[in-house]
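next comes the sequence, and after it the predicted model I'd like to discuss.
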Amino acid sequence: MSRFVTKLAVRGAVVAAFAAVPGLAQAQDRAVDENTGPVAFANVAAVRIGEDGGSVISETQRSPLLPGTSRLAQSRSALPGSDGEREAVGPHYLLHLGTFADGESPFPDGVASREHDVTATLKDTTVPTATAEANYALRDLASGTTVVAFEDARSTVECAAPDALTAETTTGRLWVLGEERAAPTGDEPLRIENLPFGPPVEVEGADPEQAVSDITIDKVTSFDQLVRQDQWRSGPVTTAAGWRLEIVTHVRDADGADLRDVTTRFVLGGVSCSLPEAFTPVTSDPGEDRADPVVPVKIPAGAQVNTGAGEPFGWALVGGGVVLGAAALLLARGRRPATARAEE
């Protein structure tokens, strides 16, 4: 009798424990494979100098392995953002990511300080989506001018099914050297040549007054155009979005003789999502009321090894601990009367 009642207590405890943690059983059914499952990535900004030069890639958010959202912290407010990052890409360019103190705006008049919003999400249906929203102002510190500014730049992707991929890149307003320009809306880029500013890096023998730069602004249309860490992967089905800013600087000496060209490539708000070929979204229960947790899952800035890959499992283990703890508590409570009845 004691053994039979104890078994009932265990089963009842497990059922009650899952009931006490809303959505946990359903969430476990929605876990995706880290290497082959649906995934989304979002990055606020990245820059590369030339083909073999230095690069800085800000912290990239990756969608969790369970339904939830990973969001970039507001501590990332500029690129480069440290001495090490400046050593990688040079001392002369500084990309502001939206916030500024009173009286210190790098933006044209009328642009308010705002925080960026960069997220990678795995929906409750296991559909991956990513969005990057920010204001951007690229300053040439050598000349003290704002080269390019975006207000309300936004890029977003969603992979609802292998045949239902969406990608969109927009901006509210765009300025080049303080002059408002029409942003590219289709496949045609915006090109402006012979602008009076120099490269991001020091070039021996260069005369800053002789340098001119050509700017090209267009949209990311393929995964290969992103500036990304190795851990930022694609899949059998992938789409991407974001703004591309390319600057080719013609560096000259004091006599006007050409020394070299320096090419600088920015990707602003780079996002992507990917699916396996046979992906089918999970059907949500219309009566299920759940709020997806905010789960920090990121690829660190620069070329560091990904230390965030295990974080979704950490969240799952916390959930598992809740279940086991609740089961143990209920089991302990259930054993007392069972033992008492057996002794009687």
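On my side now, so go ahead.

from here on, contacts and neighbour counts on C-alpha atoms
Will do.

nearest spatial neighbour of the most centrally placed residue in the chain, skipping sequence neighbours?
Closest to where the C-alpha atoms of the chain average out (Cα atoms, centre = their mean) is Ala42, at 2.2 Å. In space, and not counting its chain neighbours, Ala42 is closest to Val271: 4.4 Å by Cα to Cα, 6 or more residues apart in numbering.

and that neighbour, what helix or strand is that in?
Assigned by DSSP states H and E, Val271 belongs to strand 258-275.

with Thr119 instead?
Thr119 is part of strand 117-122 when elements are defined by DSSP H and E.

and what of Ala316?
Once you assign secondary structure using DSSP H and E, Ala316 falls within helix 311-343.

now the strand holding Val271 against strand 117-122, angle please.
When axes from the mean of the first three to the mean of the last three Cα atoms, to 10 degrees is applied, the directions of strand 258-275 and strand 117-122 differ by 40 degrees.

got the buried residues for strand 258-275?
Residues 261-275 are the ones in strand 258-275 that count as buried (16 or more other Cα atoms under 10 Å).

okay, now the one to match up with it:
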Amino acid sequence: MTRFVTKAAALTAVLFPLAGAGLAGAQTQAVDEKTGPVSFANIASVRIGDEGQRGGALITETQRSPLLPGQSKLGADRVSVPKDDGERATFGGHYQIDLGRYSPSQDPYPPGVASRDHNVVAALQATTVPTAVAETNYALRDNWQGGAKPADNTVLVLEGAKTAVDCTGPAKLTGSSSVTRLWVRQGGALGIVPMPGGTAGLQLKNLRLGPPGDIEGAGKETTLSDLKLTRVAGFDQLIRQDGWRGGDFTAVAGWRAEITTHVKNAEGAALQDVRTTIVLGGVSCSVPKGFVAKAAAPAGGTTATQAAVPTQVPAGYLGAAAPDTGGDGSRLPLGIGLLFGGVFFAAVALLLGRRRKSGTD
């Protein structure tokens, strides 16, 4: 029996350090959930009313970078906002934001803008650098106008819009917001409008654009809106869930549309002003103080790929962006525990079998 105990103990010492080494390797690759490098990407979110005042917010699914190198990508089934009756009730019922893909009978874009899938990704690169991108064609419709075709209700189009951030290090943060062509309906048909560079933005007045929801007594012919379109320049300009966090150093990008609707009755008497804020392609990345990117993987080595379980904050969710892992990082992943536990007990069974065989010899 002494010989068996000695062999079993020795085998345990050999096997379980392997599990510990594997776990240590995983720990060196994972980033801290609460303070480590992180990125977020959101295709479209809306707030009705000024922040802090009576109103509501509709925040679509937000992608968060994984804790290990990989990426989280928005599913192709999100083709518009609102997506269902619940979102429509929050949004007000009049506005609709199309996000790239459409059927021929429901084309909301001007001629020449092809149907396409969006690309909305939050990633942690193999170097642990967080990045994010959101790119597609956006179209804002006011279905209250009652046009014969979907495109007849379109007021604003961002064709070939792309927002991206990259946080290579505390001193190397980049954020960009670009658009191939900007279309606005001013009076008659949709027309191309130059978009100023930098943070100046574009301001247009008296657009045929009503309120986001029903207002008693509102007149379609007399109700007009002012539009201010700018590039997101600060973290607080994003519309985000509580789980969408920043860091010691943060880069942002996105398109921010601020709409002020002057609601009047059919006779032209003012009823009220309604403020609507829309952020399209909101993205951010953050790194902590002292962050240093890891060396790039050698040619043919591991690169960032689609995470097995993408991290996503559900639409409208205001909780934490990822489940609590316990904080101390000491939990053994279930697969590893089963693997090495199985090897250990199989080895013990093998030794027991040999012991019994030697006892009968």
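Now that the structure is in, tell me what you want to look at. None of the values given here were measured: they were computed from a predicted structure.

about what we covered before: gap between the equivalent of the residue nearest to Ala42 of the first structure over in the second structure and Lys228 of the second structure?
Aligned by TM-score structural alignment, Val271 of the first structure pairs with Val283 of the second structure. As judged by Cα to Cα, to the nearest Å, Val283 of the second structure and Lys228 of the second structure stand 20 Å apart.

could you do Ile239 of the second structure as well?
According to Cα to Cα, Ile239 of the second structure stands 16 Å off from Lys228 of the second structure.

who's more crowded, those two?
When Ile239 of the second structure and Lys228 are compared for neighbours, Ile239 comes out ahead with 24 against 15, by other Cα atoms under 10 Å.

ok, the aligned residue in the first structure for the more buried one - contacts?
Here Ile239 of the second structure is matched to Val227 in the first structure, going by TM-score structural alignment. Val227 of the first structure is in contact with Ala46, Val47, Arg48, Ile57, Phe266, Val267, Gly270, counting by Cα atoms under 8 Å, 6 or more residues apart in numbering.

now swap in Ala296 of the second structure and tell me
For Ala296 of the second structure, the contacting residues are Ala126, Thr127, by Cα under 8 Å, 6+ apart.

cool, Pro170 of the second structure as well?
Each residue near Pro170 of the second structure by Cα under 8 Å, 6+ apart is listed here: Phe249, Val287, Pro288, Lys289, Gly290, Phe291.

switch to 7 Å and redo it
Contacts for Pro170 of the second structure were tallied using Cα atoms under 7 Å, 6 or more residues apart in numbering; they are Phe249, Val287, Lys289, Phe291.

what does Trp244 of the second structure give?
By Cα under 7 Å, 6+ apart, the contact set of Trp244 of the second structure is Phe40, Ala321.

identify the residue nearest the corresponding residue of the first structure for Phe340 of the second structure in space, chain neighbours excluded?
Following TM-score structural alignment, the counterpart assigned to Phe340 of the second structure within the first structure is Ala327. Spatial nearest neighbour of Ala327 of the first structure, excluding adjacent residues (Cα to Cα, 6+ apart): Ala13 at 4.7 Å.

please apply the same query to Val46 of the second structure.
Once flanking residues are discounted, Val46 of the second structure sits nearest to Ile278: 4.5 Å by Cα to Cα, 6+ apart.
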